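*Asks:* from the sequence below, what's the structure:
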Amino acid sequence: MFSHSLFLTQTFSRPRFSLVSPRPRGTVVKTFQSRKIYSMEKIEHKQVKINDINMHIAEKGKGPTILFLHGFPELWYSWRHQILYFAAHGYHAVAPDLRGYGSTTTVSSKGGDASKFSIFHLVEDIVSLIDVIAPNEEKILVVGHNWGTIIAWYLCLFRPDRVKAFVALSVHFLHRNPDPAKKFADVFRVMYGDDHYIWRFQEPGDIESEFAKVGVKKVLKKFLTFRDPASIRFPKTEKFINSYDAPVALPPWLSDDDLNYYVANFQKTGFTEGINYYRALNLDWELLGPWTGAQVKVPAKFMVGELDLVYHMPGAKEYIHEGGFKKDVPLLDDEIVVMEGVAHYINQEKPEDVNNHIHHFFQKHS
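*Replies:* Predicted coordinates for the structure are as follows:
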């Protein structure tokens, strides 16, 4: 979740804008039965050893491979609707638990070293995974949401030879600003103050301590039900901590069973490793220096919810709709899809519409 304030300011011609009203690398070491919720759908689950982790993947179907990358605080499970749809439509659909999430376990160090969660580690994981899941395919199709989108943008930038086409949900491309005052994490503190969630995530153990007081279920409810176009804040006040106790109704797209699946996984893993992605942001900014100004040259399509907090960050809409995005991603599809009345978790909130857009785009590039 980032702002155009991270980017160089430029002005270009506008792409076409569409406001859509949605309808009402390694060795396989273990295979196990799918979770009960989708046991009848026969989604296959495997552990794959890549780099310094054992990565859990969920997969189904045969055909061209589509790799689905989730965000924070999520799991492979966020793609449950997409796995079933694309497997039924002639694709090999694969969704991993990313480094630090769910049933993906580290082989070496555990958790505390945020430098092990740099964008280069994350992209290396995905390149290695592609070698395993698609050994006979030169290039695959990729879909990302939230942090999964960020990882996929840099996969496309670093290794365009491995990606046929990419659908980005929620997060536009991060155009690195070379100004040291515009390091990725620091800029959020400048814009929003010390309470902004990305800045609160920077100090090791700080936010984890708060989350421990509140409990995993309430934390996940807060994130997954968030629909305010304003950004997420975590003030260091007792009043705010007590606010977690306020009743929260689950949206229609998130059942109690869905929430409980997330809860069970995060009770096992905690939040630290997922938060470490954010703690490595300034390191990412430093290491990405040689790619300043580089273009992503992979066919891409962008979709976002009208109420998504990322879409409402300062400068985001101007970057997306006034040509800066197209300049950075010259093969970006001319139609930018903004789903009316939809918030951040777009692929879960409106799976049918998202699936149709993804399918239509990939049919042109398969």
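
*Asks:* drop to CA atoms for contacts and neighbour counts, all remaining ones
*Replies:* Will do.

*Asks:* SS state for the residue nearest to Thr105 when sequence neighbours are not counted?
*Replies:* The spatially closest residue to Thr105, leaving aside those adjacent along the chain, is Asn54, at 5.2 Å (C-alpha to C-alpha, 6 or more residues apart in numbering). Following DSSP: H, G, I helix; E, B strand; the rest coil, Asn54 is assigned to strand.

*Asks:* and Asn54, how far from Thr106?
*Replies:* Separation of Asn54 from Thr106 (C-alpha to C-alpha, to the nearest Å): 6 Å.

*Asks:* between the two, tell me which one has more neighbours.
*Replies:* Legend: neighbour count by other C-alpha atoms under 10 Å for Asn54 and Thr106, higher for Asn54 (23 against 18).

*Asks:* who's in contact with Val298?
*Replies:* Residues in contact with Val298, defined by C-alpha atoms under 8 Å, 6 or more residues apart in numbering, are 156, 160, 163-166, 329, 331-332.

*Asks:* quick one: the residue nearest to Thr105 and Val48 touch, right?
*Replies:* Yes. Using C-alpha atoms under 8 Å, Asn54 is in contact with Val48, at 5.4 Å.

*Asks:* next, the structure of the following sequence, for comparison with the previous one:
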Amino acid sequence: MSSSRTVVANDIELFLREQGEGPLVVLCHGWPELSYSWRHQVGAIADAGFHVVAPDMRGFGRSSAPADIAAYSIFDTVGDMVALVAALGETQAIIVGHDWGAPVAWHAALFRPDIFTAVAGLSVPPPFRGRGRPLQMLRENGVTNFYWQYFQTQGVAEAEFERDVALTMRSVLAGRRLSDPTVGLLIQDGKGFLDNVSVDQPLPGWLGEDDLTVFVEAYKTTGFRGGLNWYRNIDRNWELTAPWQDAQIRQPSLFIAGAKDPVITGLIGARRVNELERVLPKLRRKLIIDGAGHWIQQERPDEVNAALIAFIKDAAAQSQ
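*Replies:* Below you'll find the predicted structure:
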């Protein structure tokens, strides 16, 4: 059975879901999610012979949410995972991330290959540091309504999402914007992120009302500001990662995504998925799951678990 506790790491408190003994595996969730998003993975990976920890990431759930926007850079979020490994009394770990947790996992492997011996990313490809700041490049290309841009102004998305938290979580997790590539990630003029996202259909089979309640109750308590602050560091992260321009992640790696995930079906995402080996020379597998959307480890846990466990076992054996 999994347990939970809070540890101090990198001068903040991190709430953990934890299970098992053996080599350490760290699971990093995305937005707007929680460690609960890994509920199908924690026990399965632990039963395969590993010590699994899934934190509520900085700004989410029961972990600390610093007030300063600048406290949510990629250096801070990776620093949390480095400090977490040390706080657990370990020197090495395998790291896995989904959505925003994927950039944390990829950059953790890039920055600290001495600690993170293997890396898996779900839904978001590894970093391809482009020629300019991402938000600036969007504007220069005539894009002004991408959801990243909508999230930049403090208070705007918070007000929309916090007006009805239950509706927000049902819309984001079970609506079509992040599960149907025909809806996409552009915000119509004068509209919000939740507009034109149909939620009148029943919850998908992978998300029960009890599951939804866990997310709703957490966000009623915390609000959405912490998670949105990750987006407000997108250009700053580009500046901070200048020393790693064109760097490769040389540890064993795995990529998993849903074929219907708009993150990988768009022009940029599709190209990055086709060019994974440029950044991941030791890519062990690229698994694109037919019919699946963005919330891949919740939607298709059996396939994700099988791929993750096979990869983790192989990587752990190689690092001994």
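
*Asks:* any idea what the TM-score is?
*Replies:* Taking TM-score structural alignment, normalised by the length of the second structure as the basis, the two superposed chains have a TM-score of 0.92; 312 aligned residues with a C-alpha RMSD of 2.0 Å.

*Asks:* circling back: tell me the residue in the second structure aligned with the residue nearest to Thr105 of the first structure.
*Replies:* Counting by TM-score structural alignment, Asn54 of the first structure lines up with Glu13 in the second structure.

*Asks:* swap in Tyr278 of the first structure?
*Replies:* With TM-score structural alignment as the criterion, Tyr278 of the first structure matches Tyr231.

*Asks:* neighbours of that match, how many?
*Replies:* 22.

*Asks:* that one is in contact with Trp148, isn't it?
*Replies:* Yes. Counting by C-alpha under 8 Å, Tyr231 of the second structure does reach Trp148; the two are 6.4 Å apart.

*Asks:* give the contact list for Gly89 of the second structure.
*Replies:* So Gly89 of the second structure contacts nothing (C-alpha under 8 Å, 6+ apart).

*Asks:* doesn't Val26 of the second structure belong to a strand?
*Replies:* Yes. If the criterion is three-state DSSP, then Val26 of the second structure is within a strand.

*Asks:* contacts only, for the aligned partner of it in the first structure.
*Replies:* Under the alignment by TM-score structural alignment, Val26 of the second structure pairs with Leu67 in the first structure. Applying C-alpha under 8 Å, 6+ apart, we find Leu67 of the first structure in contact with 93-95, 140-143.

*Asks:* if I line the two up, what does Asp194 of the first structure land on in the second structure?
*Replies:* Per TM-score structural alignment, Asp194 of the first structure is aligned with Thr144.

*Asks:* likewise for Leu122 of the first structure?
*Replies:* Per TM-score structural alignment, Leu122 of the first structure is aligned with Thr77.

*Asks:* do the same with Lys164 of the first structure
*Replies:* Using TM-score structural alignment, Lys164 of the first structure lines up with Thr117 in the second structure.

*Asks:* residues near its match, how many?
*Replies:* Around Thr117 of the second structure there are 21 residues (other C-alpha under 10 Å).

*Asks:* enumerate every residue touching it.
*Replies:* 92-94, 109, 251-252, 315, 319.

*Asks:* ok, 10 Å please
*Replies:* 92-95, 108-109, 250-253, 315-316, 318-319 (C-alpha atoms under 10 Å, 6 or more residues apart in numbering).

*Asks:* please apply the same query to Ala280 of the first structure.
*Replies:* Contacts of Ala280 of the first structure by C-alpha under 10 Å, 6+ apart are 113-119, 184-185, 202.

*Asks:* could I get the full set of strands for the second structure?
*Replies:* 3-9, 12-19, 24-28, 51-55, 93-98, 116-122, 253-258, 283-289 (DSSP state E).

*Asks:* tell me how far stretch 74-90 of the first structure is from the chain's mean position?
*Replies:* 15 Å (C-alpha atoms, centre = their mean, to the nearest Å).

*Asks:* one more: stretch 143-151 of the first structure?
*Replies:* On C-alpha atoms, centre = their mean, the centre of stretch 143-151 of the first structure falls 3 Å from the chain's centre.

*Asks:* same check on stretch 263-276 of the first structure?
*Replies:* On C-alpha atoms, centre = their mean, the centre of stretch 263-276 of the first structure falls 15 Å from that of its chain.

*Asks:* and that stretch, end to end?
*Replies:* 19 Å.

*Asks:* now that stretch: buried residues?
*Replies:* 263, 265-266, 269-276 (16 or more other C-alpha atoms under 10 Å).

*Asks:* could those residues go into JSON lines alongside distance to Ile207 of the first structure?
*Replies:* What follows is these, written out as JSON lines (distance: C-alpha to C-alpha, whole Å):
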{"residue": "Val263", "distance to Ile207 of the first structure": "17"}
{"residue": "Asn265", "distance to Ile207 of the first structure": "18"}
{"residue": "Phe266", "distance to Ile207 of the first structure": "15"}
{"residue": "Thr269", "distance to Ile207 of the first structure": "15"}
{"residue": "Gly270", "distance to Ile207 of the first structure": "11"}
{"residue": "Phe271", "distance to Ile207 of the first structure": "9"}
{"residue": "Thr272", "distance to Ile207 of the first structure": "9"}
{"residue": "Glu273", "distance to Ile207 of the first structure": "12"}
{"residue": "Gly274", "distance to Ile207 of the first structure": "12"}
{"residue": "Ile275", "distance to Ile207 of the first structure": "9"}
{"residue": "Asn276", "distance to Ile207 of the first structure": "11"}
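
*Asks:* thanks again, I'm all set now.
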